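*Asks:* turn this into a model:
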Amino acid sequence: MQEPIRQSYEAAKELYAQHGIDVDQVLRELEKLKISVHCWQGDDVRGFLFQDQALTGGISVTGNYPGAARTPNELRSDLEKAFSLIPGKHKVNLHAIYADTEEKPELDELEPRHFQRWVDWARERGLGLDFNPTCFSHEMSKDGLTLSHPDPAVRRFWIDHCKASRRIGAYFGEQLGQTCVTNVWVPDGYKDTPADRMAPRKRLKASLDEVFAEKLDPSHHLDAVESKLFGLGSEAYTVGSHEFYMGYAIQNHKMICLDAGHFHPTEVISNKLSSLALYTSGILLHVSRPMRWDSDHVVVMDDELLDIGRELVRSRLLDTTHIGLDFFDASINRVAAWVIGTRNTIKALLRAMLEPVEALKKAELDGDFTTRLALTEEFKSYPFGAVWDYYCDKSGVPVRENWLAEVKTYEQNVLLKRGSRASIVN
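*Replies:* Below is the predicted model of the structure:
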């Protein structure tokens, strides 16, 4: 432990202790939290099953920064580098297209064995795995529709894929001893106003009923469903709207996935957490940073991220909320993007845990809004950074921006030596 860091930490502890905040206990609690780091930042959502397939589903990745992962081993190497710079033990969130296999299975034919190398890798490093069916960038995502498509054969393909994905997720949980969350998102929608809004939603509901019919051990596997406001090609109408999935999840005891970019630009997910928590057994978060639309920018410590952290802490939702990341930026170093976004998410949770929550609640209950505002504002300048530096140093990861030098070295020694994806495929 560097002496200046320890001294700053001890001084910060004394300040927080004046408000009854046990900083040592806060760090013990913070260490238990797991962020599910999304694999698709590392290769621009391309995956390894259909590498020549164009990106569809209303998704777009911009930029051409060198060094995108081209193989599962390269992606795992990049993730390892990122995790070495992030305090705590976390999880990796996989999409189905990231299968690591010499076979050429179709999406509806995927089995746990196609992900065994991921499981072995995660077990060796004490990581958990989450999962997602990939209902986009495929020839069967016809007309922008999957589980709600009017053609029964198309629906059958995607139903079987989602059923296979749930079994894979359950295998992850069983093998790793960490519950896997499998999240179902489909891009279904129309570019222009539909004549019939009801029929696609009836088809989607029926498809989901079949997908979730198989009972799986909740200690190994949990289901979530994710809404979206719109996407490229589905600007006018999204079948799986927030209201659709809110009703479906509550009625069928599934988790609701809230993505920070999947709502109207004036909406924030922090304000939805306490309401949904009253009616659901758990919530899945996809922490992102929308800019103008669901552009999935790298997470920064802005007001909404801080409010998400505060809401989770103040409403005591950390035990029932699964926190994941969802952004992809090909204009900057992809490993750095993981590190920045994950460290910021943990920082936001730490800041929330270092606030005088009970004092704020008491002042509010007593009608003393002056004290509530004064404490809220003064704590914004309390030395949480000294606590963060100590936590990083104690966890064996670089303090402050020192991690950037390691990423730059990795870029020179590894990323810049990679050729194009085509050099691997061909």
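*Asks:* when you work out contacts or count neighbours from here on, use the C-alpha atoms and nothing else.
*Replies:* Fine.
*Asks:* in stretch 347-358, what counts as buried?
*Replies:* Of the residues in stretch 347-358, those buried by neighbour count under the rule 16 or more other CA atoms under 10 Å are Lys347, Ala348, Leu349, Leu350, Arg351, Ala352, Met353, Leu354, Glu355, Pro356, Val357.
*Asks:* output those residues as a markdown table; include the columns distance to Phe172 and secondary structure.
*Replies:* Converted to a markdown table, those look like this (distance: CA to CA, whole Å; DSSP: H, G, I helix; E, B strand; the rest coil):
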| residue | distance to Phe172 | secondary structure |
| --- | --- | --- |
| Lys347 | 28 | helix |
| Ala348 | 29 | helix |
| Leu349 | 27 | helix |
| Leu350 | 29 | helix |
| Arg351 | 32 | helix |
| Ala352 | 31 | helix |
| Met353 | 31 | helix |
| Leu354 | 34 | coil |
| Glu355 | 36 | coil |
| Pro356 | 38 | coil |
| Val357 | 36 | helix |
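*Asks:* here's the other one to compare against:
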Amino acid sequence: MSVESNYQVAKELYAQYGIDTDAVLEKLSEIPVSVHCWQIDDLTGFEDFNAKLSGGLAATGNAGGKPKSVPEYFENLTKALKLIPGKKKVAAHAIYLDNGGVNNIDRNAIEPKHFTHWVEYAKEMGIGLDFNPTYFNHAKAEDGFTLSSYDEGIRQFWVEHGKRCRKIGEYFGKEMGQVCYTNHWIPDGYKDITVDKMGPREVLIRSLDEIFAEKIDPAYNVDSVESKLFGLGSEAYVTGSHEFYTNYVANRKNCIICLDAGHYHPTEVISAKLSSYLVFGQEIMLHVSRPMRWDSDHVTILDDETMAIMEEIARYDAFDKVHIGLDFFDASIDRIAATAIGGRTAKKAILKALLQPTAELQKAEHEGNLTKRLALLEEVKGLPFGLVWAKYCEMCGCEQDSWIRRYE
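*Replies:* Alright, predicted model coming up:
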């Protein structure tokens, strides 16, 4: 049977539950997923192709195919993006700059002109852009502190980096005609018992206030701050914790929160947190990852938590408030395939969430009919979601599964 005939069967089956698959596909086509640039090369960047990760970061594995030049990097990224159907953005990091052959451009001196190659690439690919300052892999981050450092020279260096990254985000937003989300994550913390936990946080507040002091039109750039429970070398204390950033965002209102699926206790999930931000009208940036053991950043798959995240967004129709980005790196498998698998999975999870009879489920719950709620949730799991996915891939001119044969 053809993709179309299979889709018509699925369409009729979903219609029995009041689900309009045509409307769902139209909705899905408007929801972007921000694909992180760093899976392609293990977060090495363009400053130094032999750079080693620091700040509690690690890309494990030694699979072949890691790009050895900027042209090869973009060739591989293009291959991955073409395997992900629908609307997309790419989240670039500050270390992926074009230094024009000048090797001494430091992080506190980067400008929009060093990232014109990303704008040109994004326009050619018909995608949007997000951005990330790189507060790690640098001599001024080796003691484990950046924006919360007591060393004023180091602190000011990173404050300037943050300010310049916001201007690059603004540049991306203006050039692409859509909001760039500039996400700030720092590795700051202590490896062992910490006596003064408040002091570094007071410094971090001052640094963030300075970085965000200049008003930038939110039509071009919106900043987010990303928390973490711990990292290698900061097992005892992390300055930018979840509680810290939640309070900073609520009190300052100059940025939004970023929730990373791998940055919490093993049994703590971000799907349970979303409604507590949305009920107050807050925007949220997501980093969708798969923490097999803590923040291990495995490639996103269609697991329970990924589905729960997308279901929460879909049930409140909050795709305008929650911005979906990916964040994982696995060097044990082909990096192009890893990027594609994670991106396709995110799209599949959104589609599957949209294919639920949300209004009927909520009605049953509000009426106290919990039997119907559970029965209906379980019955729709058996509907042929894969046939709708195949139709979506065809609509987008994207391969459904034939691409897998290239890895046989």
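*Asks:* care to give me the TM-score?
*Replies:* Counting by TM-score structural alignment, normalised by the length of the second structure, the TM-score of this superposition works out to 0.97. Behind it: 405 aligned residues with a CA RMSD of 1.2 Å.
*Asks:* as CSV, the buried residues of stretch 347-358 of the first structure with distance to Ser227 of the first structure would be great.
*Replies:* Output for those, formatted as CSV (distance: CA to CA, whole Å):
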residue, distance to Ser227 of the first structure
Lys347, 27
Ala348, 24
Leu349, 24
Leu350, 28
Arg351, 29
Ala352, 27
Met353, 29
Leu354, 32
Glu355, 32
Pro356, 34
Val357, 31
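*Asks:* out of these, which is nearest to Gln18 of the first structure?
*Replies:* Pro356 (10.0 Å; CA to CA).
*Asks:* to which residue of the second structure is the closest one aligned?
*Replies:* Residue correspondence, TM-score structural alignment: Pro356 of the first structure in this structure matches Pro357 in the second structure.
*Asks:* wait, that match touches Thr21, no?
*Replies:* No - using CA atoms under 8 Å, Pro357 of the second structure and Thr21 do not qualify as a contacting pair, with a distance of 11.2 Å.
*Asks:* buried residues in stretch 331-342 of the first structure, which are they?
*Replies:* Within stretch 331-342 of the first structure, the residues that count as buried by 16+ other CA under 10 Å are Asn333, Arg334, Val335, Ala336, Ala337, Trp338, Val339, Ile340, Gly341, Thr342.
*Asks:* what is the most widely separated pair among those?
*Replies:* Taking every pair in these and measuring CA to CA, the maximum separation is 14.4 Å, between Asn333 and Thr342.
*Asks:* whichever strand or helix holds Asp393 of the first structure: which residues count as buried?
*Replies:* Secondary structure from DSSP states H and E places Asp393 of the first structure in helix 384-395. Neighbour counts using 16+ other CA under 10 Å place Phe384, Gly385, Ala386, Val387, Trp388, Asp389, Tyr390, Tyr391, Cys392, Asp393, Ser395 of helix 384-395 of the first structure among the buried residues.
*Asks:* dump the residues you listed to TSV, plus distance to Val239 of the first structure.
*Replies:* Rendered in TSV, the data for those read as follows (distance: CA to CA, whole Å):
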residue	distance to Val239 of the first structure
Phe384	43
Gly385	44
Ala386	47
Val387	45
Trp388	42
Asp389	45
Tyr390	47
Tyr391	44
Cys392	43
Asp393	47
Ser395	44
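*Asks:* break down the stretch 51-200 of the second structure into its strands, ranges please.
*Replies:* Counting by DSSP state E, counting those that start in this stretch, residue ranges of the strands within the stretch 51-200 of the second structure are 88-93, 128-132, 180-184, 189-190.
*Asks:* looking at these, which is nearest to Ile105 of the second structure?
*Replies:* With respect to Ile105 of the second structure, and counting by CA to CA, the nearest of these is strand 88-93 at 15.1 Å.
*Asks:* so that closest one corresponds to what in the first structure?
*Replies:* Mapping strand 88-93 of the second structure onto the first structure (TM-score structural alignment) gives residues 90-95.
*Asks:* which other residues reach that stretch?
*Replies:* 33-40, 47, 127-134, 324 (CA atoms under 8 Å, 6 or more residues apart in numbering).
*Asks:* count the residues that sit near Glu3 of the first structure.
*Replies:* Summarising burial for Glu3 of the first structure: neighbours were counted as other CA atoms under 10 Å, giving 8.
*Asks:* in this structure Cys255 of the second structure contacts Asn221, no?
*Replies:* No - because the distance of 10.0 Å does not satisfy CA under 8 Å, Cys255 of the second structure is recorded as not touching Asn221.
*Asks:* residues touching the closest residue to Asp108 of the first structure other than its chain neighbours, list them.
*Replies:* Excluding the flanking residues, the one nearest Asp108 of the first structure by CA to CA, 6 or more residues apart in numbering is His161, at 3.9 Å. Contacts here follow CA under 8 Å, 6+ apart; on that basis His161 of the first structure touches Leu107, Asp108, Glu109, Leu110, Pro133.
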